[in-house]
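Participant: fold the stuff below for me.
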Amino acid sequence: MEVKVCVEGVQRVVCGVTEKTTCQEVVIALAQALGRAGRYTLNERFKEYERHVTPDERLLESLEKYGPHAGDVQLTLHHNGPPAEDVGGKPRISENQLYI
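Facilitator: Reported below is the predicted structural model:
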């Protein structure tokens, strides 16, 4: 399946999304396509409701909750800065931000 994500004002299409595809996998694919590592959040917006999608969420499962309105949900990728590293030099993952 294809998922549309707005990245820097341009709508991108991520192909090959399955029921097992996580939000983090989609973010990594988009970041690799852009050639830019860093901290990212993926936002889901439907009408006036907006939230951050968590890294381990299954994206299609989340969209299915909107039923026939799933096509009206807007996904937006936000670049929040360079990769954050912990003391050991490994990338960290928080609940609301995706690090690659």
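Participant: from here on, just use CA atoms for contacts and neighbour counts.
Facilitator: Fine.
Participant: and Gly71, how close does it get to Leu63?
Facilitator: Note on Gly71: its distance to Leu63, by CA to CA, to the nearest Å, is 8 Å.
Participant: please apply the same query to Ile28.
Facilitator: Distance, Ile28 to Leu63, by CA to CA: 19 Å.
Participant: hang on, the earlier thing: quick one: which of Gly71 and Leu63 has more around it?
Facilitator: Leu63 (19 against 13; other CA atoms under 10 Å).
Participant: now show me the structure for the sequence below, then we'll compare the two:
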Amino acid sequence: MELKVWVEGVVRVVCGLSLDTSCQDVVIALAQAIGQTGRYVLILRFQGTERQLIADDCPLQCLAQLGQLAADVQFILRRTGPSISDGPNVPTRVHLRAMLGHF
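Facilitator: Below is the predicted model of the structure:
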């Protein structure tokens, strides 16, 4: 399965997800794909409200619970600050499927 996530104003599609794929998995994969370190959260926007998802939340399960209303959901990757280890090193890009495992 796939999940569309807005990242810095651009829609990115994360492929290879299962119902058990966590927000943490999605956030790590996207941060690696854009080549930026830092602290990120996944936001669920629905009917004008935003909710910050926690690391263990599963985005596809959230969509499944909403049923037909899921079409109105938007996921957003939001950078909340630098990582503790931010420094001069640039992270290595990793293929999304490798980051997500064998989903």
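Participant: looking at the first structure, which helix is longest?
Facilitator: Across the first structure, the longest stretch assigned as helix under DSSP state H is helix 23-34.
Participant: have a look at how far, on average, that one is from the second structure.
Facilitator: Once fitted to the second structure, helix 23-34 of the first structure is off its aligned match by 0.4 Å on average (mean CA distance after the TM-score superposition for the first structure).
Participant: how about the helices of the first structure, start to end?
Facilitator: With DSSP H as the criterion, the first structure has helices spanning 23-34, 59-64.
Participant: indicate which one of those is closest to Tyr99 of the first structure.
Facilitator: Minimum separation from Tyr99 of the first structure across the helices of the first structure (CA to CA) falls at helix 23-34, 8.4 Å.
Participant: hmm, who's touching that closest one?
Facilitator: Helix 23-34 of the first structure has contacts (CA atoms under 8 Å, 6 or more residues apart in numbering) with 14, 17, 37, 40, 42, 53-59, 77, 98, 100.
Participant: closest one of those to Ala84 of the first structure?
Facilitator: Among these, and counting by CA to CA, the member closest to Ala84 of the first structure is Ile100, at 9.0 Å.
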